[in-house]
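>>> Have a look; sequence and predicted model below, questions after that.
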Amino acid sequence: MKALIRNILGEEFINDIFQKYFRWKEKVQYGIIYPILLKIPFAPNFYFLFSKSFGSEMKMFVGARMDYIKKQHHKTENLFLLRRNIHRLEKGLIMKNRRKIFALDYIEETVTLLKSLIASKNDNDQINWACDILNQYFEVTDAHPKRDNALKIFSTISANRNSDRSFGPFIVPENNKEDQYSFAVLAKKRKSVRFFEPNNIPERSLMDKAVELAALAPSSCNRQPFSFRIVDNPELVKKMAVLPGGTKGFSDEIVAMVAVVGQMNVSPSISDRHLMYIDGSLASMNFMLALESLGIASCPLNWPEDKNKDNKVRALLSLGDFERPILMIAYGYAAKDGKLAYSVRKPLDQLRRYN
């Protein structure tokens, strides 16, 4: 039916009508609706109550928060909570005027979590790190009933250490001028590439290196609520490439993609609801710079708030209930004849203000 109407009226006529309607709608919003909403307390809450965009995110957050709190109360496996608590202990240990006793409100929870994770054979550097930090904590803190009870639980834990490295706090390394120069060169060299060599997909071992470097990006309480879903299957790439915004003119040129996926059930706090977007974006920039250092070109792709597109990606990549795409990244080896946008950046005086 839509195709028939387009054939009768013409594509150009329909687009013109749509643009006029869109501009009229915006005038009504900024001229009438939004000024009223700003003057009436709580009015925006009701106005956006049934919004599809906000609604889907809020529904996911409610489910994610329920999942997190349920795990916390039932003392079941929760690696995100363990990572957060161990990081909090780390921060306590590095304080210059360290208190003789701290973390009493979560130390028992932490050792109980560690015990349950070791029991499920999640034995890796995360476990080694947790054990090293807890060892130091119990060595430097004074006696207290909660602390002593946690120590009893910790003493029953037997982890098979699989690393000779120490995972405790360390002194800041000296700054290297060569590193400054290398980063400046790398940052200036990286550009968004939209045209790639066909049938030449980077090896997975290189992608793994880039992901490991991406994981070094800052993350709130070291929770890292994101993952990199690498798509190098040609048929799947073809289905994925048309979904992000702005790929209409070059989707056929994309040979491989990465979906940066956020995970929402990592905190019980409403104020942390944007955590996966912030941390995922920080890691994504690390990832693209890492790709550049390995000779692999990349291009971040716009991922708008669109429930239908979210659902398509969820089905294609079998995402979990509390996962959603943050952004997409096209990658590959840059085509020799492909051009780059110059993209002049803002000057310093528009980017920076002191105090």
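Yep, that arrived.

>>> can we go C-alpha only for contacts and neighbour counts from here?
Fine.

>>> mind listing what Leu319 touches?
Val313 (Cα atoms under 8 Å, 6 or more residues apart in numbering).

>>> quick check, it in a strand?
No. Assessed by DSSP: H, G, I helix; E, B strand; the rest coil, Leu319 does not belong to a strand; its assignment is coil.

>>> Would you mind listing the buried residues in stretch 327-344?
Within stretch 327-344, the residues that count as buried by 16 or more other Cα atoms under 10 Å are Leu327, Met328, Ile329, Ala330, Tyr331, Gly332, Tyr333, Ala334.

>>> Name the nearest of the residues you listed relative to Val140.
Leu327 (43.4 Å; Cα to Cα).

>>> what about the closest one, helix or strand, and which?
strand 323-332 (DSSP states H and E).

>>> Tell me the buried residues in the helix or strand hosting Ser205?
Applying DSSP H and E as the criterion places Ser205 in helix 204-214. For helix 204-214, a neighbour-count test (16+ other Cα under 10 Å) marks Met207, Ala210, Val211, Leu213, Ala214 as buried.

>>> Not counting sequence-adjacent ones, nearest residue to the third one?
It stands for Val211. Leaving aside its sequence neighbours, Val211 sits nearest to Phe287 (Cα to Cα, 6 or more residues apart in numbering; 6.1 Å).

>>> Next up, a structure to set beside the first:
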Amino acid sequence: MKLQTNLLAPEEASRVYGRRGGRRVLHAMLPTGAYDWLRGYRLRFNASEVGRGWHGLVARLLGLTARSGVLSGLHYTLFSREFDREHRAVLAARARHVEDVYAGRGNLYMLRRNIHRIEKGLIMKPARPIFALAMIEETVRAFGDCLLRAPAGQAQDIVSLQWADQILQAYFERVDSHPIVARARAAYDAIIARDAATVADTRARVPFKRGSPDGLPSIEAMEAMALHRRSVRWYLDRPVPRDVIDRAVDVAGYSPTACNRQPFRFEIFDTPEAVSRVGAIPKGTPGWLHQIPCFLVIIGKFEAFRFERDRHIPYIDGCLAAMSLIYALEAQGVSSCCVNFPDYADTERRMAETLGLPPWERAVMCLAIGYPDPDEPVPFSQKLPLESLRRYNHFGTPG
């Protein structure tokens, strides 16, 4: 701890190693020697027979509480507030999503989800003569609402709207007649009569036969890439060009994502001042932050979802994209290191304040990026063997 804080300014060390709750109070009130003695006593107690027995009792009580949804809820109401930030983010996101949809502002994520569902219906076998009746009118309304806001500074939405337009055209050409389809088609025709120029496009954005392109990497090349990639913490004093990063981000954008919503954003910082400011917020960068050329924060966008059941998707989709980003950087000779972003109240607050995040957006993880210093070692980081990572056709009862 002292060795690492020596590499930081006192105020930076205080932020990085900020204590929480009772430990913060004790550290502020007690002399350093007394605080260190209490900390040592706690560690000795945990290692003692009495301490192990106490923690065994706690584990049994937690196990009993976990068997009941009511008791689990009471536990996190009375004894722990660790889920409060997620609760607030999910509720704020739900409010934002519903307001977008029903106040006529349009929610692009809902539109992208519905269009993707219709697109899947277009490729199903056997083809159904009528489908999507429960959502086609909602989808057309969302299409119109999003089109209305597109000219007002939302030009990045245009490709999504062009895709939506072509899928809706394909849908109306495919399905049989039905009163709901007729109403939706009339609404769609009125929208196109008003905004045809906005979604005019020469590129086909409808389902297609993929084929087998030449030039794809072999499994041997993929294995070599995976084995070569390591969490690199020491970099050359050389900036990473933005076109290199943008090309990797473009590759990451093709990662799989739930219903094609892509509920994430990459915030990238590539000046020494910005890297120092943002990179000091996670607790995993002391000792090597000073020489990171570029720092990236993945932001999860929870307003893409209306229901609590989807609350994990921004984390999942953001990390799926992160892995593609990492490999795309590595393919260009640029290395990286994932920086964990645990759910601490102080780091969450500081990240939100620093980046100006609304309550429905949260940091998912961070990434240090730079050209690797070939003279510095990297951790070996033994990975689990194949037998520990997979099972085929296994069934059993929950343990």
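Ah, there it is. This structure is a prediction, so every number in the text was calculated from the model and none was measured.

>>> returning to that earlier point: what about the residue nearest to Val211 of the first structure, is that helix, strand or coil?
helix.

>>> would a markdown table of the buried residues of stretch 327-344 of the first structure with distance to Asp148 of the first structure be doable?
Converted to a markdown table, these look like this (distance: Cα to Cα, whole Å):
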| residue | distance to Asp148 of the first structure |
| --- | --- |
| Leu327 | 46 |
| Met328 | 48 |
| Ile329 | 49 |
| Ala330 | 52 |
| Tyr331 | 52 |
| Gly332 | 54 |
| Tyr333 | 57 |
| Ala334 | 59 |
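
>>> just these now: which is nearest Asp142 of the first structure?
Of those, the one sitting nearest to Asp142 of the first structure (Cα to Cα) turns out to be Leu327, at 46.8 Å.

>>> Alignment lookup: that closest one to the second structure.
Aligned by TM-score structural alignment, Leu327 of the first structure pairs with Met365 of the second structure.

>>> Report the contact partners of that match.
Val297, Ile298, Ile299, Cys319, Cys338, Val339, Asn340, Phe341.

>>> hang on, the earlier thing: what is the corresponding segment of the second structure for the next helix or strand after the helix holding Ser205 of the first structure?
Once the chain leaves helix 204-214 of the first structure, the next helix or strand it forms, by DSSP H and E, is strand 226-231. Strand 226-231 of the first structure corresponds to residues 264-269 in the second structure, going by TM-score structural alignment.

>>> what about the matching stretch, distance to the chain center?
How far stretch 264-269 of the second structure lies from its chain's middle: 10 Å, per Cα atoms, centre = their mean, to the nearest Å.

>>> Which residue of the second structure is paired with Ser318 of the first structure in the alignment?
So, by TM-score structural alignment, Ser318 of the first structure is matched to Gly356.

>>> neighbours of that match, just the number please.
By the other Cα atoms under 10 Å criterion, the neighbourhood of Gly356 of the second structure contains 10 residues.

>>> Distance check, it against Gly318 of the second structure.
Distance of Gly356 of the second structure to Gly318 of the second structure, given as Cα to Cα, to the nearest Å: 19 Å.

>>> which residues in the stretch 51-200 of the first structure form strands?
Counting by DSSP state E, counting those that start in this stretch, the stretch 51-200 of the first structure has no strands at all.

>>> Tell me where it has helices.
Counting by DSSP state H, counting those that start in this stretch, the stretch 51-200 of the first structure has helices at residues 52-74, 79-93, 107-119, 125-140, 145-155, 177-189.

>>> Tell me the most packed of the contacts of Met365 of the second structure, by neighbour count.
Val297 (24 neighbours).

>>> excluding its backbone neighbours, what's nearest that one?
Cys366 (4.4 Å).

>>> Surely that neighbour and Pro342 touch.
No. Here Cys366 of the second structure does not reach Pro342: they are 10.6 Å apart, not a contact under Cα atoms under 8 Å.
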